[in-house]
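> generate a structure from the sequence data that follows.
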Amino acid sequence: MLDDFFIRALIAGIGIALVAGPLGCFVIWRRLSFFGDTLSHSALLGVTLALSFDINIALSVFFISSAVALVLLKLQKTTNLPGDALLGLLAHSSLAVGLVVISFLSFIRFDIMGLLFGDILAVAPNDIFIIWIGGVLILFVLKIIWKPLFASTVNYELAEAEGMNPARVNAIFTILMAAIIAISIKMVGLLLITGMLIIPAAMARNLSNNPVQMVVYSVIGGLLSVIVGLFTSLELNSPSGPSIITAALVLFILSLTKINKFTRLKN
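This is a model prediction of the structure:
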């Protein structure tokens, strides 16, 4: 029999994988991996504010990450700096501010390793509620904006000419990214959130022939990563968050065999 904490971890992990799969595909398609890192770095500031004012961590992280994402969109329109420079500026600035705030929170005790790398085995029923309700809302909004978001990913100018308002859709997508980071921070931590978004989607890209297939494979890859990672963590007593990401990496490496076989057949 599995303990209650492990069952809760599985339920939480499955919820995250179902949401991270579709969003991760857009991260790959739009080349936004560094953007995910920026939001995850800003999440540290959200956590420190939550601890300072005794508010829900997921809610605080969501608002801070959303604010950083919207500031990025604003700076892209009002400055001549390239996108990677803006991402680096916001990522390291928000991380530095978060660390400064932490230095003043000596009266509060918290697990810094759990914050950085996650501790899915410590999720509570309230965390599961946030993950699943938040996940359903994220997928619902993503379904609504799917067509214009995909169109702007393929050709921004054409989507704009068709009246799809890609600027508004991009803003909504950045908020969805902030939301997935907020609900998954306790599972994989600040440093590994982007890996949960990117690695299953990258694996799916190696195996798929069309966008819908890629989304399906990405979700399956995320689910397998969570299940294999958690059971490996239980068996080897390894950290849960890194074990999940390591399992995703193994799946990605296995997916490369298809590319190698296809290349040999082509030659």
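> from now on I want contacts and neighbour counts done on CA atoms only, so please keep to that.
OK.
> count of residues packed around the closest residue to Ile120 other than its chain neighbours?
Nearest residue to Ile120 in three dimensions, chain neighbours excluded: Met187, at 4.2 Å (C-alpha to C-alpha, 6 or more residues apart in numbering). As a burial measure, Met187 scores 29 neighbours (other C-alpha atoms under 10 Å).
> swap in the one 10 residues further on?
Look at Leu197: counted by other C-alpha under 10 Å, it has 30 neighbours.
> quick one: residues contacting it.
Neighbouring residues of Leu197 by C-alpha atoms under 8 Å, 6 or more residues apart in numbering: 20-21, 23-25, 27.
> how much space between it and Arg168?
The gap separating Leu197 from Arg168 is 22 Å, by C-alpha to C-alpha, to the nearest Å.
> now do Ala58
Computed as C-alpha to C-alpha, the Ala58 to Arg168 distance reads 24 Å.
> in terms of neighbours, single out the busier of these two.
A count of neighbours by other C-alpha under 10 Å puts Ala58 above the other of Ala58 and Arg168, at 24 against 12.
> could you list every helix and strand in contact with the helix or strand containing Leu45?
Element membership for Leu45 (DSSP states H and E) is helix 33-53. Under the contact definition 3 or more C-alpha pairs under 8 Å, 6 or more residues apart in numbering; DSSP states H and E, helix 33-53 sits against helix 57-78, helix 83-103, helix 166-188, helix 193-207.
> now the angle from that helix to helix 57-78?
130 degrees (axes from the mean of the first three to the mean of the last three C-alpha atoms, to 10 degrees).
> and helix 33-53, what's buried?
By 16 or more other C-alpha atoms under 10 Å, the buried positions in helix 33-53 come out as 33-51.
> before we compare anything, build this one as well:
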Amino acid sequence: MSLLDDFLVRAALAGIGVVLAAAPLGCFVVWRRMAYFGDATAHAAILGVALALAFQVSVFSGVLVVSLLMAVTVSGLTNRGYAMDTLLGVLAHSALAFGLVAVSFLQGVRVDLMAYLFGDILAVGRLDLAVIWGGAVLVLGLFWWRWSALLTATLNPDLAYAAGIDPRREQLALTLALALVVAVAIKVVGALLIAAMLIIPAATARPFAATPERMAFAAAAIGALSVLGGLQASLFWDTPTGPSIVCVAALLFALSSGAQVVVHRLRG
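Prediction:
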């Protein structure tokens, strides 16, 4: 009997694969204040699911294509007369609404919307694992290759220009990475919770990380702890697994915030 025959092992590996990709990306989402951008890309995933089922292609392919289109659209419409939060709000909710309506038109196709909205990590198979870890390797490879350029463009665009780095190109690289993470994560935590797994571990790690690199590693560790804790809580209390993972991440954030307050008072 193979270790991967155990559904809990597959679920844990899938969750860890997602957080390894989401951790460094989530740090950039926090630094760039792109939380709503993550929501918009994740909500577009439901439209990708509907199109994939309609054209009988893999859900991963459909979600990836639509998420990429959303990412490129947002990047292209930036600074075109609309406030960013307004633009992202329109695109996020429109994409989700069109996706849900499109699913209702599918004939002869049984669609478990709850699985796509909130994830179904316990149903992850070997092929899903290969897709998740393949995506994680690509995202981590991007950050290994472009970390310095991405960081410079994020912290000081003027310095980036002086160093020959195009901040818009680095922004596009981040949006493409975000689309890939959304595509591989939809099976684990679902479209409505992907943004939470991007933001919460990074926000939890931020107060205690002295460098950007430490923040990324700490966010990955917090994300992995959230996955394992959420799986355990789901089994113990028979709760939905995807939301349970996010709940554990939120509790860790609350503990982090409380510890930060205590440290400040002790220093004061």
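> so what number do they get for TM-score?
The TM-score (TM-score structural alignment, normalised by the length of the first structure) is 0.96; 266 aligned residues with a C-alpha RMSD of 1.5 Å.
> the longest helix anywhere in the second structure vs the first structure, average offset?
If you go by DSSP state H, the second structure has its longest helix at helix 126-155. Following the fit onto the first structure, the mean deviation recorded for helix 126-155 of the second structure is 0.8 Å by mean C-alpha distance after the TM-score superposition for the first structure.
> how about stretch 13-31 of the second structure?
Looks like 0.8 Å for stretch 13-31 of the second structure (mean C-alpha distance after the TM-score superposition for the first structure).
> matching residues in the first structure for that stretch?
Aligned using TM-score structural alignment, stretch 13-31 of the second structure spans residues 11-29 in the first structure.
> and for the matching stretch, what's in contact with it?
Residues outside stretch 11-29 of the first structure that contact it (C-alpha under 8 Å, 6+ apart): 33, 120, 123, 127-128, 131-132, 135, 138-139, 153, 177, 180, 183-184, 187, 196-198, 200-202, 214-216, 218-219, 222-223, 226-227.
> do that again at 6 Å, thanks
By C-alpha atoms under 6 Å, 6 or more residues apart in numbering, the residues outside stretch 11-29 of the first structure that reach it are 128, 132, 135, 197-198, 201, 215, 218-219, 222-223, 226.
> what's the answer for stretch 140-151 of the second structure, then?
Here stretch 140-151 of the second structure makes contact (C-alpha under 6 Å, 6+ apart) with Glu170.
> distance from it to the middle of the chain?
Offset of stretch 140-151 of the second structure from its chain centre (C-alpha atoms, centre = their mean, to the nearest Å): 17 Å.
> what residues sit buried inside that stretch?
By 16+ other C-alpha under 10 Å, the buried positions in stretch 140-151 of the second structure come out as 140, 143, 147, 149-151.
> wait, which of the residues you listed is closest to Leu252 of the second structure?
Nearest to Leu252 of the second structure, judged by C-alpha to C-alpha, of those is Leu140 at 24.2 Å.
> distance of the aligned partner of the closest one in the first structure relative to Ile133 of the first structure?
Counting by TM-score structural alignment, Leu140 of the second structure lines up with Leu139 in the first structure. Note on Leu139 of the first structure: its distance to Ile133 of the first structure, by C-alpha to C-alpha, is 10 Å.
> now do Gly98 of the first structure
Taking C-alpha to C-alpha, one finds Gly98 of the first structure at 28 Å from Ile133 of the first structure.
> kindly report the same for Leu87 of the first structure.
29 Å.
> before we move on, what about Ala248 of the first structure?
Ala248 of the first structure is 25 Å from Ile133 of the first structure, by C-alpha to C-alpha.
> neighbour count winner among the two?
Set Ala248 of the first structure next to Ile133 and count neighbours by other C-alpha under 10 Å: Ala248 wins out with 28 against 13.
> once you drop chain neighbours, what's closest to the aligned partner of Ala40 of the second structure in the first structure?
The alignment partner of Ala40 of the second structure in the first structure, by TM-score structural alignment, is Thr38. Of all residues not flanking Thr38 of the first structure in the chain, Ala91 sits nearest, at 4.3 Å (C-alpha to C-alpha, 6+ apart).
> with adjacent residues omitted, what lies nearest to Ile244 of the first structure?
Nearest non-adjacent residue to Ile244 of the first structure, counting by C-alpha to C-alpha, 6+ apart: Gly229, 4.0 Å away.
> kindly reformat the helices and strands packed on helix 33-53 of the first structure as CSV containing distance to Leu158 of the first structure.
Formatted as CSV, those follow (distance: least, C-alpha to C-alpha, whole Å):
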stretch, distance to Leu158 of the first structure
helix 57-78, 19
helix 83-103, 21
helix 166-188, 10
helix 193-207, 24
